[in-house]
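Asker: sequence and predicted model, in that order:
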Amino acid sequence: MSVTVEQVSSIKKKLVIEVAADVVAAELENGFKKAAKNANIKGFRKGKVPRAMLEQHYGDRVKYEAINSLINNTLYKSMVDNKVEAVSQPEITETGEIEKDQSFTYSAEVEVRPEIQAKDYTGLELEKEILNFDDAVVDQQIEQMASSKVQLAVTKRKKAREGDTVIIDFEGFIDDTPFENGAAKDYQLELGSNSFIPGFEDQVVGMKREEEKEINVNFPESYGAKELAGKPAMFKVLVKEIKEKVEPKINDDLAKEFGSENLAELKETVRDNAMKQEEGRIKAQLQENLMNALVEKNEFEIPEGMVKNQLMHLKDSFSQRLKAQGMSLEMLGMNDESFATTYREMAVQQVKGELILDSIAEQEKIELEESAVEEKMQAFADESNAPLEEVKKYFENASALAGLKGQMLNEKVIEFLLESATVTEVEPKQPEEEQEETVEEES
């Protein structure tokens, strides 16, 4: 077998592979033997069909299968032997004829990582937000924490109002006929939650305990049950109980429910966490400014396969976060196509950034010490309160370990770049300023 590798572009290589005649002959012979075992030709017993008849009836199929087999057996070996590291599936661009006692030649093109030489990466001029922490954030977060402990209690008020939770019995009718799944007893409904048919909750507001009422609504045209969509309906409703939200007082007792000794300690904990979160946001923004500057100064092509892989990673990560919140992409009205359209530019920037960082690491001979990896695993174990051996076992997976090392090396390169950069601290941008910038970018 002979292989010629041609550089088509900075992101694509072409392999011209010639398979020796004896290998081709052996593949064809094996194909015709298999065909002979199952050949069903009138006048001949299975396994006794002459070769000429086999070639006449099964020749095209045997040759087709032989071509596929030869490509499968030689393409990836050729890539490995010639150190061609593909970032996506190879594409067969040309296949020659396959004949006994003749070599077989075919061509394939593969996308590869571009070999770049990063430039203008030291002495970058960057802006970093000044940390202006507003203690009002602490009070807001504690109020939210208190809201999470809200309980429902029977109200002394006679009438239901928005925000109340009512216990109701109801039965729905269309043209005076009850419809399937249109009735319930002791149903708990929060007024104003918009969880029921539009207009229903508004008409329950103001009802009293033990009051019965007929409520008229229209099912939306887009309603899930097609037999109900767009139709007018009448519901007979009985309000059995009215409950209101009772928020706990913000005091030492509340603090103890969140694991603090008193309110002062809870405020300090919330403040520390909020400060760390804000510091993390500012750091992430600085790194994003750094990466944007690098990408702007280093123009190069990237293979579509790497973009698609990054989009897949982003989608998986985003989907996992949504799943933890009981949501999905579909619930946000997104599918694979719309996700790719929305996040493509982000994927492109991330791929370019990673390639630039890899290049800088090589150019500056920045390496990762094994001891640093050990320390990182120990930190993971401490943070998650898990045994170190369990963490190490997880990173026995080659892909997981490579991902960890890649992330740590990138962090080391970013640290090197920030040390050489000129960083100017600036006041945080106001929301209206950010909106103006977004409009300018879009226009």
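Answerer: Structure received.
Asker: from here on, contacts and neighbour counts on C-alpha atoms
Answerer: Will do.
Asker: around the residue lying closest to Ala21 once chain neighbours are set aside, how many other residues sit close by?
Answerer: Nearest non-adjacent residue to Ala21, counting by C-alpha to C-alpha, 6 or more residues apart in numbering: Ser103, 4.0 Å away. Neighbour count for Ser103, taken as other C-alpha atoms under 10 Å: 18.
Asker: next, work out how far apart Ser103 and Met312 are.
Answerer: 40 Å (C-alpha to C-alpha, to the nearest Å).
Asker: ditto for Met346
Answerer: According to C-alpha to C-alpha, Met346 and Met312 sit 12 Å apart.
Asker: doesn't Leu263 make contact with Asn251?
Answerer: Yes - using C-alpha atoms under 8 Å, Asn251 makes contact with Leu263 at a distance of 5.7 Å.
Asker: compare the two and say which is more crowded by neighbours.
Answerer: Between Asn251 and Leu263, Leu263 has the larger neighbour count (other C-alpha under 10 Å), namely 18 against 13.
Asker: residue boundaries of the strands in the stretch 51-200 of the chain?
Answerer: Along the stretch 51-200 of the chain, the stretches classed as strands by DSSP state E, counting those that start in this stretch are 91-95, 104-111, 125-129, 151-154, 165-174, 177-190.
Asker: element containing Thr342?
Answerer: Per DSSP states H and E: Thr342 is located in helix 336-363.
Asker: packing partners of that helix?
Answerer: helix 263-297, helix 304-324, helix 398-420 (3 or more C-alpha pairs under 8 Å, 6 or more residues apart in numbering; DSSP states H and E).
Asker: reformat the ones you listed as JSON lines; add distance to Ile41.
Answerer: Shown next, in JSON lines, are the helices and strands packed on helix 336-363 (distance: least, C-alpha to C-alpha, whole Å):
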{"stretch": "helix 263-297", "distance to Ile41": "66"}
{"stretch": "helix 304-324", "distance to Ile41": "47"}
{"stretch": "helix 398-420", "distance to Ile41": "52"}
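Asker: returning to what we had before: nearest to Gln435, out of the strands of the stretch 51-200 of the chain?
Answerer: For those, proximity to Gln435 was assessed by C-alpha to C-alpha; strand 125-129 is nearest, at 17.2 Å.
Asker: also this one, for the comparison:
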Amino acid sequence: MKATWEKIEKNLGVLEVEVEADRVAAALDKAFQKVAKRANVPGFRKGKVPRPIFEARFGVESLYQDAIDILLPEVYSEAVDQTDIFPVDRPEVDVEQFAKGQPFKFKAKITVKPEVKLGEYKGVEVPAVTVEVSEEELNSELERLQQRHAELVVVDEEPAQNGDTVVIDFDGSVDGVPFEGGQAERYSLELGSNTFIPGFEEQVVGLATGDFKDVTVTFPDTYHAEELAGKEAVFKVKVHEIKRKQLPELDDEFAKDVSEFDTLAEFKEDLKKQLSSRKEQEAKATREGALVDKIGENAEVEIPEAMINGEVDNMVRDFDNRLRSQGMNLDMFLGFSGQTVDDLRGQMQGDAEKRVRNNLVLEAIAKAEKIEVTQDEINKELNDMAEAYKRTPEEIRNILAANGSLGSLNEEVLIRKTIEFLLENSKEVPAEQAEAKTKEAKPAAKKTTKKSTKAESKADADKTEAEEAQDEE
């Protein structure tokens, strides 16, 4: 097989491929075996018609498309490897020649991963972040734990207020006609949570146990169910029960209930240490984010739209998975928020572009500095994952291999090593100094959004795990 690559503009090029005639013949054989199983030829059972009779009746050309479908993915992959390119989108394939006894020739117009022109990435200044835990932060954490361990107590003689949980029946209709999903019995709704259509919860505030009320609301114009978008709806609401949070006292008994300590003083001291550790993790993530953002802005790279759209796809999918872990899904979220998928994708566009840019720059730095991932590092990663998921390292490896994710694991480790390298070669300066320099450079800087790197995502996950561990205690 012969393959040549010619760049025609920016990140676009043409891959020209010629495949030997004997491979065309082999693909035609496979195509015939496939087609013969369903070919209906008088005098022969399906799958038993001889090849010459099949070609005489239907023509060898009837096998061409199936043969191309069999051969093209295989030789395209080989040609990509042979020319050492990195496609980031589906190719536009133009078949120039495909016939029995002749070579297979095709051209593919391909968008490839862009080249990165690195700017300054060593000695970059990043703001110092304090990790000292203030008394206010400690008290705020204690209040959060109070809220988490509060008991819901039934309120019989007072009207509902924000923060209360009401147990209600509701029956919704538009122009007197009930609509799907608009009815429920004994539904628990926390007032002020903003989980219902705007205006609904506010009208339930002030109702008492046993009260009835017609709640009138208007669906947002961007509501996901088009037949309801912009329509006025009436919900007949009945209040069965009102529950209010009763906070526990902050005393030694509270400390015993939520921790392994016997006194509140001991618990507060330990909590302060945990908050300090958490702040150190957050500070490291903040330094990493600021550093990678600056280095990304210093580089020059033209990002293909396909890469940004692909990252948006990943972000939407991850968001949906997080919602499902909380008992929701994307459709429910869009309904409650009055947004469309396009609205959500639009909000993620800037962040996606920044993530792609930063990761491309980090990959280029890793290549320039010859940073590589060792097998021992991959094994350590697999062992850590195995411990976290209560599996064996071999099971984790097999799962990743089956999902085609082993390469992604290598990339994740490489990105982390590169960020560590950049941190070691950065300069930490007072936040005020860094802010002043940022303002001076702002007119030349490109607009970006928060949280763009894989390292930041990991830091967010680490933070969540630390909070959950604290709550369990």
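Answerer: Cool, the structure landed. No experiment lies behind these values; they were computed from the predicted model shown.
Asker: looking at the strands of the stretch 51-200 of structure 1, which is closest to Arg61 of structure 1?
Answerer: strand 91-95 (15.6 Å).
Asker: which parts of the closest one are buried?
Answerer: With burial defined by 16 or more other C-alpha atoms under 10 Å, not one residue of strand 91-95 of structure 1 is counted as buried.
Asker: how distant is it from the center of its chain?
Answerer: Counting by C-alpha atoms, centre = their mean, to the nearest Å, strand 91-95 of structure 1 is centred 32 Å from the centre of its parent chain.
Asker: I'd like to know which elements that strand is packed against.
Answerer: Partner elements for strand 91-95 of structure 1 (3+ C-alpha pairs under 8 Å, 6+ apart): strand 104-111.
Asker: what's the mean deviation for the strand it packs on versus structure 2?
Answerer: On superposition with structure 2, the mean distance recorded for strand 104-111 of structure 1 (mean C-alpha distance after the TM-score superposition for structure 1) is 2.2 Å.
Asker: what's that strand packed up against?
Answerer: Using 3+ C-alpha pairs under 8 Å, 6+ apart: strand 104-111 of structure 1 touches strand 12-19, strand 91-95.
Asker: format those as JSON lines; extra columns: distance to Glu115 of structure 1.
Answerer: Below are those laid out as JSON lines (distance: least, C-alpha to C-alpha, whole Å):
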{"stretch": "strand 12-19", "distance to Glu115 of structure 1": "11"}
{"stretch": "strand 91-95", "distance to Glu115 of structure 1": "21"}
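Asker: and of the ones you listed, who's closest to Gln285 of structure 1?
Answerer: Closest to Gln285 of structure 1 of these, according to C-alpha to C-alpha: strand 12-19, at 33.8 Å.
Asker: neighbouring contacts of the helix or strand harbouring Lys243 of structure 1?
Answerer: Using DSSP H and E, Lys243 of structure 1 sits in strand 232-246. Here strand 232-246 of structure 1 makes contact (C-alpha atoms under 8 Å, 6 or more residues apart in numbering) with 150-155, 159-160, 163-175, 186, 207-219.
Asker: buried ones among these?
Answerer: Those of the contacts of strand 232-246 of structure 1 that meet the buried threshold are 155, 160, 164-173, 207-209, 212, 215, 217-219, by 16+ other C-alpha under 10 Å.
Asker: which residue lies nearest the spatial centre of structure 1?
Answerer: The residue lying closest to the centre of structure 1 (C-alpha atoms, centre = their mean) is Lys315, at 2.0 Å.
Asker: show me the contacts for that residue.
Answerer: For Lys315 of structure 1, counting by C-alpha under 8 Å, 6+ apart, the contacting residues are Phe339.
Asker: how many neighbours does the nearest residue to Lys213 of structure 1 once chain neighbours are set aside have?
Answerer: In space, and not counting its chain neighbours, Lys213 of structure 1 is closest to Val237: 5.3 Å by C-alpha to C-alpha, 6+ apart. By the measure other C-alpha under 10 Å, the count of residues near Val237 of structure 1 is 22.
Asker: circling back: format the strands of the stretch 51-200 of structure 1 as JSON lines; extra columns: distance to Phe200 of structure 1.
Answerer: Below are the strands of the stretch 51-200 of structure 1 laid out as JSON lines (distance: least, C-alpha to C-alpha, whole Å):
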{"stretch": "strand 91-95", "distance to Phe200 of structure 1": "58"}
{"stretch": "strand 104-111", "distance to Phe200 of structure 1": "58"}
{"stretch": "strand 125-129", "distance to Phe200 of structure 1": "48"}
{"stretch": "strand 151-154", "distance to Phe200 of structure 1": "22"}
{"stretch": "strand 165-174", "distance to Phe200 of structure 1": "11"}
{"stretch": "strand 177-190", "distance to Phe200 of structure 1": "11"}
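Asker: sorry, back to before: pull out the buried residues from the helix holding Thr342 of structure 1.
Answerer: Buried residues in helix 336-363 of structure 1, counted by 16+ other C-alpha under 10 Å: 339-340, 344, 347-348, 350-361.
Asker: now stretch 300-317 of structure 2
Answerer: Result for stretch 300-317 of structure 2 [16+ other C-alpha under 10 Å]: buried residues Val301, Ile303, Pro304, Met307, Ile308, Asn309, Glu311, Val312, Met315, Val316.
Asker: distance of the closest residue to Val110 of structure 1 other than its chain neighbours relative to Ile17 of structure 1?
Answerer: Nearest-residue entry for Val110 of structure 1: Pro90, 4.6 Å, with adjacent residues in sequence omitted and distances by C-alpha to C-alpha, 6+ apart. Distance of Pro90 of structure 1 to Ile17 of structure 1, given as C-alpha to C-alpha: 13 Å.
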